[in-house]
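Visitor: what follows is a predicted structure for the sequence shown.
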Amino acid sequence: MTDLTNIKLYATQPHACSYLPGEEATSIFVDPNQTITPELYSALSERGFRRSGKHIYSPHCHTCSACIPARIPVQVFRQNRRQRKCWNRNQDLTVSIVRSIDSPEHYQLYARYIAARHSDGDMFPPSEEQYSGFLTSEWGVTAYLEFRHQQRLIAVAVADRMNDGYSAVYTFYDPDEEKRSLGMFAILWQIAMTAEEHLSHVYLGYWIKQCQKMRYKSEYRPLELLIDHRWLRMN
């Protein structure tokens, strides 16, 4: 088991919460000078930490505990009716893993997605510097999944390979392809990829019951939530 007792953690200053209006947020993050190995990254993920660019962090708010780490146990996951329709609807797509998304084609898709879907968020307006810093490949564990329709790029999913599964870091897609539910399809693909590699979990980040944008995660059943340092299963 990886020893985490000597890891230095730092706290951010309180700032406005991106998910819950009127709340203040504080995060703790791993010392940027810490050497990160795939084993350490996996151990931290199992304890509820996430990655943003090269930073590994976890919410640590003084007055709120709404952010709950969530993961899907892929061996017992079963698609519901809506997910089956999404899966079947997108069988005309070609999915491949590429080594890099550092190209104008990828960035332009990202910029269109942020402008259309997250113009009220911290990532707007998008920039190439912010894009490369946020979705950079770190520690040799990152897989980039391209989703193409007749060679046209319509979605990208960024996933990190853990010891026990994959962490779904981020997905962006063509906002004109709303009917395809590409965000859902990207998660379903990562579930299938994880199961095919005989791994156990897809990490979804934080589930926030009060936040409409985060509620979709509870559609994946069973879902495991990290509560009081224990992963508990929701059926």
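Guide: Yep, that arrived. Note that the structure is a prediction, hence the values are computed from the model and not measured.
Visitor: okay, CA-based contacts and neighbour counts for the rest of this
Guide: OK.
Visitor: from residue 214, how far out is the residue nearest to residue 117 when sequence neighbours are not counted?
Guide: Among residues not flanking residue 117 along the chain, residue 175 sits closest, at 7.5 Å (CA to CA, 6 or more residues apart in numbering). Counting by CA to CA, to the nearest Å, the separation of residue 175 from residue 214 is 18 Å.
Visitor: more neighbours: the two, which one.
Guide: Counting neighbours by other CA atoms under 10 Å for residue 175 and for residue 214 shows that residue 175 has the greater number, 19 against 16.
Visitor: sorry, back to before: pretty sure the residue nearest to residue 117 contacts residue 111?
Guide: No - counting by CA atoms under 8 Å, residue 175 stays clear of residue 111, with 10.5 Å between them.
Visitor: what about residue 224, which SS state?
Guide: strand (DSSP: H, G, I helix; E, B strand; the rest coil).
Visitor: how much space between it and residue 187?
Guide: 15 Å.
Visitor: list the buried residues of stretch 80-99.
Guide: Buried positions in stretch 80-99, judged by neighbour count with 16 or more other CA atoms under 10 Å: 83, 86, 87, 93, 95.
Visitor: distance to residue 181 and secondary structure added to these, as JSON lines?
Guide: Compiled in JSON lines, the buried residues of stretch 80-99 are given as follows (distance: CA to CA, whole Å; DSSP: H, G, I helix; E, B strand; the rest coil):
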{"residue": "83", "distance to residue 181": "9", "secondary structure": "helix"}
{"residue": "86", "distance to residue 181": "7", "secondary structure": "helix"}
{"residue": "87", "distance to residue 181": "9", "secondary structure": "helix"}
{"residue": "93", "distance to residue 181": "13", "secondary structure": "coil"}
{"residue": "95", "distance to residue 181": "15", "secondary structure": "strand"}
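Visitor: ok, second structure coming up, stack it against the first:
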Amino acid sequence: MRHTLPIAPQFYVTAPQPCPYLEGRMERKLFTALQGDTAEPLNDALSKQGFRRSQNVLYRPSCAECAACLSARIRVADFKPSKTQRRILKRNAALRRQANAPWATEDQYALFRHYLDQRHADGGMADMDIFEFAAMIEETPIRSRVVEYMRPDEDGGAPDLAAVCLTDVLDDGLSMVYSFYDPDAQADSLGTHIILDHIEIAREAGLPYVYLGYWVPGSPKMGYKARFNSVEVYVHGAWQDLGDPEGYSSETHPLSTDPIAEQVAQINLPDTRGTRR
């Protein structure tokens, strides 16, 4: 099925498939391609409207009877770490951050496999081989970085790779596309540390937001995002403060989402006339 606007890009809809977040639901995505000189302004504009990037595709949930998935971002200027989060920062103070061009390495893939095998062995990415992993990291038409976190060796040897985050640099923030970390270091809360450090990176760069992906009320996998203050979610075409997470419902309703054609018509596209060659 294809739906188009008067100008590029073209938008498509995936076939329904089992939802990875809420049992018994079916998910469907609205998506478009990222390519050429318009890739960066399109990614910037659609990220502000609840879209996420995966390689050279931008997508947003568009399920027939469910609107539980809400794009979430942190307001950097307003964020204040909790006592628990300050302890996590202190616990991981020895980690050394290194931001690199989006290039996959064997060390990254080994950590990625260990992370999936321990945390998401039954997930949709469980069967990814090294070539698919390299494509996830390297196939990006926009400004992206691979942020690595190295753990110093206590005996003076080479540092170990503890965590990795594939990060996009938007015109208004950082988008955490995908992160993974040493699952054996559970007490270090490395996943939380990565987010806290990205807030600091954004603050240093003068960027107002850190985009976290989708928060899904009722999904234990996504509950950690609500533990950060100054989070806002994209609801009915506008960003609003998350407020009390318990006030959101994941119940289904046949009128939860607009028809696809209406959704496409409501998307605000950037003026890319000056970027085409």
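Guide: Received the coordinates, thanks. Predicted model only: the values in this text are computed from it and were never measured.
Visitor: before we move on, back to that, from residue 264 of structure 2, how far out is the residue mapped onto the residue nearest to residue 117 of structure 1 from structure 2?
Guide: Counting by TM-score structural alignment, residue 175 of structure 1 corresponds to residue 183 in structure 2. Distance, residue 183 of structure 2 to residue 264 of structure 2, using CA to CA: 40 Å.
Visitor: just to revisit the earlier point, measure the residue nearest to residue 117 of structure 1 to residue 47 of structure 1 for me?
Guide: Taking CA to CA, one finds residue 175 of structure 1 at 33 Å from residue 47 of structure 1.
Visitor: swap in residue 101 of structure 1?
Guide: 29 Å.
Visitor: quick one: which of those two has more around it?
Guide: residue 101 (18 against 15).
Visitor: sec struct for the more buried one, please.
Guide: What three-state DSSP gives for residue 101 of structure 1 is coil.
Visitor: who's in contact with it?
Guide: Listed by CA atoms under 8 Å, 6 or more residues apart in numbering, the contact set of residue 101 of structure 1 reads 107, 144.
Visitor: 10 Å instead?
Guide: Taking CA atoms under 10 Å, 6 or more residues apart in numbering, we find residue 101 of structure 1 in contact with 107, 132, 135, 136, 137, 144, 145, 146, 156, 158.
Visitor: with residue 120 of structure 1 instead?
Guide: 18, 114.
Visitor: so what does it match up with in structure 2?
Guide: Per TM-score structural alignment, residue 120 of structure 1 is aligned with residue 122.
Visitor: how much space between residue 90 of structure 2 and residue 97 of structure 2?
Guide: 15 Å.
Visitor: repeat that for residue 72 of structure 2.
Guide: For residue 72 of structure 2, the distance to residue 97 of structure 2 - CA to CA - is 24 Å.
Visitor: what's the neighbour count on the alignment partner in structure 2 of residue 11 of structure 1?
Guide: Aligned counterpart of residue 11 of structure 1 in structure 2: residue 13 (TM-score structural alignment). The tally of other residues near residue 13 of structure 2 (other CA under 10 Å) stands at 19.
Visitor: quick one: residue 13 of structure 2 and residue 3 touch, right?
Guide: Yes - contact criterion CA atoms under 10 Å: residue 13 of structure 2 and residue 3 qualify, at 8.4 Å.
Visitor: mutual contacts of those two, please.
Guide: With CA under 10 Å, 6+ apart as the test, residue 13 of structure 2 and residue 3 both reach 30, 260.
Visitor: so the equivalent of residue 109 of structure 2 over in structure 1, which of the three states?
Guide: In structure 1, residue 109 of structure 2 lines up with residue 107, judged by TM-score structural alignment. Following three-state DSSP, the label given to residue 107 of structure 1 is helix.
Visitor: if I read this right, residue 107 of structure 1 contacts residue 100, doesn't it?
Guide: No - using CA under 10 Å as the test, residue 107 of structure 1 is too far from residue 100 to be in contact (11.4 Å).
Visitor: and these two? which has more neighbours close in?
Guide: residue 107 (17 against 13).
Visitor: any idea how far residue 10 of structure 1 is from that one?
Guide: 31 Å.
Visitor: mind listing the helices for structure 1?
Guide: Secondary structure of structure 1 (DSSP state H): helices at 38-46, 81-89, 104-117, 128-134, 182-196.
Visitor: so which residue is dead centre in structure 1?
Guide: residue 169 (2.9 Å; CA atoms, centre = their mean).
Visitor: residue 157 is in contact with that one, correct?
Guide: Yes - using CA under 10 Å, residue 169 of structure 1 makes contact with residue 157 at a distance of 7.7 Å.
Visitor: before we move on, the earlier item: can you put the helices of structure 1 in TSV and add distance to residue 56 of structure 1?
Guide: Output for those, formatted as TSV (distance: least, CA to CA, whole Å):
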stretch	distance to residue 56 of structure 1
helix 38-46	8
helix 81-89	31
helix 104-117	22
helix 128-134	12
helix 182-196	21
